[in-house]
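S.K.: mind looking at a prediction? Sequence and model below.
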Amino acid sequence: MDSKAKALELGQKPVGALLWQYALPAIVAMTASSLYNIIDRASIGQLVGADAINGLSVTFPFMNLSAAFGAAVGVGASTCISVKLGQRDYDTAEHLLGNTITLNLIVGFLFMTVCLLFLDPILRFFGASDVTLPYAREFMEIILAGNIVTHMYFGMNALLRACGKPRHAMYATLFTVMMNILLVIAFVWVLRWGIRGAALATITSQTLALCWQLWIFSDPKELIHLKRGIYGLKTDLVKNIIAIGISPFLMNATSCIIVIFMNRQFLSYGGDMAVGAYGIANTFGMFFFMIIMGINQGMQPIVGYNYGAKHFDRMLRCLNLAILSATAIMVLGWLMAILFPSEMARIFTKDAVQISLAADGILINMLLFPLIGFQAVTTNFFQCIGRVKISIFLSLSRQLTILLPLIILFPMIWGLNGLWAALPTSDGLAAMMAAFVLWKYMRDFKVGKV
């Protein structure tokens, strides 16, 4: 099947089969990526020690912030391309590809430069102590040096999915993960390079995968491919990319803000061990949330294409299937958190105090996990159809208007347990808000107001 036929099938093939076809590779890729993160952090915690895993937890805001800028370009561009393919405007889709390359290079370089210049003050602000700062600095120096590669790698994967190549995106991620694991074994377990070895393994594997992605897009037989004349930034295209990408940008940027506040609060109420416990609980929770992201990635080209082609019945069918699938995944995560919290914590550390803190955190953090799948898919749906303001509102409602006040107020009343309890409370309130907004939109949609 050629590239044009693959794009057209988004509006013709049964929606259930399409969602499975597009989401499964993304789910496999995201699950593999999550497993790598677990192996990476477990290796550091087991071989280097509790202080190293505590220091690695401090770097999470950097990851969120980098992902925010990457999503502003990658997700925005892939959504625009999906809509243009639905409209069969292939020339504009090709220029969107070129502009994505240019924007990733610019944003990646600027982010790297600014962060490296002010690395220590930023890490201090993120919650690093005198003990954890050296570990966090060692890791981030290498990660930031390869930031352009990271931006390009994730951006190209998003474009592969938008262009009807979900399996290629999966192969790129699986290759990255397997290479990461092999290099972690070599750099951390064999050569004993510690936390720097883990960072170097990440950047090296992403660089190799990026070379393959660019080779795919260099093929003239592809529906949209790299060629001269498409890299110059066009104001209208950049505006469209940023207009749609602003929602995932703000989602990741606010996650960065929240993690910073959480780290500082955990440091204040429980010390470095509590910061590390939060990092462990966050990693475990993100394993399941990354599967939801895989479902969202599979949903994005289907919803975007059918919205652009005005096949609204197919668009809504895809939304319903995505919500059901995401909810089922989160119920599984909830059951594991209820039944095996201590076992999950022991994967990352040998320290008894940290195991106890992390087990409690995993249990409380995932208390209302079944509701998160619905909220995440609903937010992504509005992004896919270009309803950016609604998507931004739902993204910010959980992070800033609900969770941020709670992580300040609850610890004042209940101490460390109150800080943990703020997370599921915000999940429940955000899911209720998403349900109301989706109900209102569907009611207006049926009467032709939207």
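M.R.: Received, thanks.

S.K.: going by C-alpha atoms from here, please, whenever you check contacts or count neighbours.
M.R.: Fine.

S.K.: my read is that Ala7 contacts Gly164, right?
M.R.: Yes - when contacts are counted by Cα atoms under 8 Å, Ala7 is listed as touching Gly164 (5.6 Å).

S.K.: more neighbours, those two?
M.R.: Gly164 (25 against 22; other Cα atoms under 10 Å).

S.K.: tell me which stretches of the stretch 251-400 of the chain form helices.
M.R.: Listed in chain order, the helices found in the stretch 251-400 of the chain under DSSP state H, counting those that start in this stretch are 312-339, 341-346, 352-365, 372-384, 388-396.

S.K.: of the ones you listed, which approaches Arg443 most closely?
M.R.: Of all the helices of the stretch 251-400 of the chain, helix 312-339 sits nearest to Arg443, with 12.8 Å by Cα to Cα.

S.K.: who are the packing partners of the closest one?
M.R.: Packed against helix 312-339 by the contact rule (3 or more Cα pairs under 8 Å, 6 or more residues apart in numbering; DSSP states H and E) you find helix 15-43, helix 235-308, helix 352-365, helix 372-384.

S.K.: of these, flag the one that's most buried.
M.R.: Each of the helices and strands packed on helix 312-339 was scored by mean neighbour count; the highest is helix 372-384, a mean of 25, by mean count of other Cα atoms under 10 Å.

S.K.: adding another structure so you can compare the two:
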Amino acid sequence: MSNKSEALGTEPIGKLLIKQAVPASIGILVMSLNILVDTIFVGNWIGPIAIAAINVVLPISFFIAALGMAIGIGGASIISRALGSGNKERALRTFGNQISISILLTSTMVFLGLFFINDLIPVFGGKGDIFEPAKVYYRIVLYGVPLLALSMMGNNVIRAEGKPKFSMISMIVPSIGNLILDYIFIYQLDMGMAGAAWATTISYGLSFLYILYFFLSDRSEIKIRFHHLGFNWSVLKEMSSLGFVTLARQSVVSVTYLFMNNILFEMGGESSIASYGIIARMLMFALFPVLGVTQGFLPIAGYNYGGHKFERVRESINRAILYAAGLGLLIFIVIMSFPEAIVSVFTDDAQILAQTPKYMRWVFAATPIVAIQLIGAAYFQAIGKAVPALLLTLTRQGFFFIPLIFILPHFFGEMGVWISFPVSDVLSTIVTGYFLNREIRKTLKV
């Protein structure tokens, strides 16, 4: 087995970060663009209620898919450090356990999700006119979620091997497939919400097939055997502690959707949920380069930390924050300059066009500084320190944002919900910056 991943410990950090971050950014861009265009198609070809319906279903399916992401990132941290220290058997054992636990957990969650379908949808804001289209979309999409979970798990392992281009392709394939199928099922066949759902589900299958092809081909260094699939409690324990960081973050995202959908429904009805649906898609889309830098940073930090190359770890932190902050500033300028034009792409509804641009400006107000929070939390996860990674990951939405959306509306009405975004960004960045700086001074002594 050729150890091509050794480039993570030898190439110049600046070049390496770009090499890792650009494919990750492109992959996230295409995936986010897929979600964005999907929302545009649904909004224009079905209607604004359909946007609200998808926004209700998203956190439920997102949580189940997040199990795969959590297992992927938790295991990828172990694999990166194992490859960095030359322990290939541990990398193989970890990947085998990732596959087994992903299948077990996601299949169980899908069964429960379908069994409690009529209870879950109203809890997440699927009330009034939103309930029926949300139910149609939810049932079909849930069938494909295990494939999405396996794909997200495999994607992170591919990146841990130091092969970001293939990770990028694994995100591009389903995104392009979904857009083509959207056009066929929604526009040509007039299948409505069911068409949107089947396009999404089939695209999950396309992603899974590509990742399966990668690991079965000679392009992958990680060639597991049947015995690697058996549960190893040492690996599972470490993977769970690190993966729980990601799962907790994604769970908080789902809880945030739950609270936001219900609070906004009470304050502004279906139109406010539709506004949130548009802004949520823009958050996924617009931050793609910042998230790409964060994803590219993870294997570099983990590999070099595992090899005790602390000077390279410090440089990777500094450069990742610099690159991500610069990109965040560009995003901020674009959003602040053209919010009306952006919203008009999604819908021609007069009420949504009137209220969403001002909300969007508030949501993106602190974008230039979020790099510190994202890179800081990612660093602790990359080096295997689960507790600080978990706490820092939860600072923004768990410790600050969720309490604020209950407190600020008492003083500012519905606008208080939107002001909560930048306030939580600033507070979480201050906390993360403090602990990251302390850890660097304490641990990364050159």
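M.R.: Cool, the structure landed. Note that the structure is predicted; figures quoted are calculated from it, not measured.

S.K.: mind checking the TM-score on these two?
M.R.: Once superposed, chain against chain, the TM-score is 0.97 (TM-score structural alignment, normalised by the length of structure 2); 446 aligned residues with a Cα RMSD of 1.5 Å.

S.K.: could you save the helices of the stretch 251-400 of structure 1 as JSON lines and add columns showing distance to Leu19 of structure 1?
M.R.: Compiled in JSON lines, these are given as follows (distance: least, Cα to Cα, whole Å):
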{"stretch": "helix 312-339", "distance to Leu19 of structure 1": "7"}
{"stretch": "helix 341-346", "distance to Leu19 of structure 1": "31"}
{"stretch": "helix 352-365", "distance to Leu19 of structure 1": "29"}
{"stretch": "helix 372-384", "distance to Leu19 of structure 1": "13"}
{"stretch": "helix 388-396", "distance to Leu19 of structure 1": "21"}
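
S.K.: nearest to Lys84 of structure 1, of those?
M.R.: Of those, nearest to Lys84 of structure 1 by Cα to Cα is helix 372-384, at 12.6 Å.

S.K.: counting by contacts, list what that closest one packs against.
M.R.: helix 235-308, helix 312-339, helix 388-396, helix 404-446.

S.K.: would you check the span in structure 2 matched by it?
M.R.: Using TM-score structural alignment, the residues of structure 2 aligned to helix 372-384 of structure 1 are 370-382.

S.K.: show residues contacting that stretch.
M.R.: 74, 77, 242, 245, 290, 294, 297-299, 301-302, 317, 320-321, 324-325, 328, 386, 388-390, 392-393, 425-426, 428-429, 432-433, 436 (Cα atoms under 8 Å, 6 or more residues apart in numbering).

S.K.: any idea how far Ile407 of structure 1 is from the aligned partner of Phe412 of structure 2 in structure 1?
M.R.: Taking TM-score structural alignment, Phe412 of structure 2 has Trp414 as its aligned residue in structure 1. Separation of Trp414 of structure 1 from Ile407 of structure 1 (Cα to Cα, to the nearest Å): 11 Å.

S.K.: the more surrounded of the two?
M.R.: Taking other Cα under 10 Å, Trp414 of structure 1 and Ile407 do not tie; Ile407 has more neighbours (23 against 12).

S.K.: gap between Ile46 of structure 2 and Ala52 of structure 2?
M.R.: 11 Å.

S.K.: higher neighbour count, the two?
M.R.: Ala52 (30 against 18).

S.K.: contacting residues around the spatially closest residue to the more buried one that is not a sequence neighbour?
M.R.: Among residues not flanking Ala52 of structure 2 along the chain, Ala274 sits closest, at 4.8 Å (Cα to Cα, 6 or more residues apart in numbering). By Cα under 8 Å, 6+ apart, the contact set of Ala274 of structure 2 is Pro48, Ile49, Ile51, Ala52, Asn55, Ile352.
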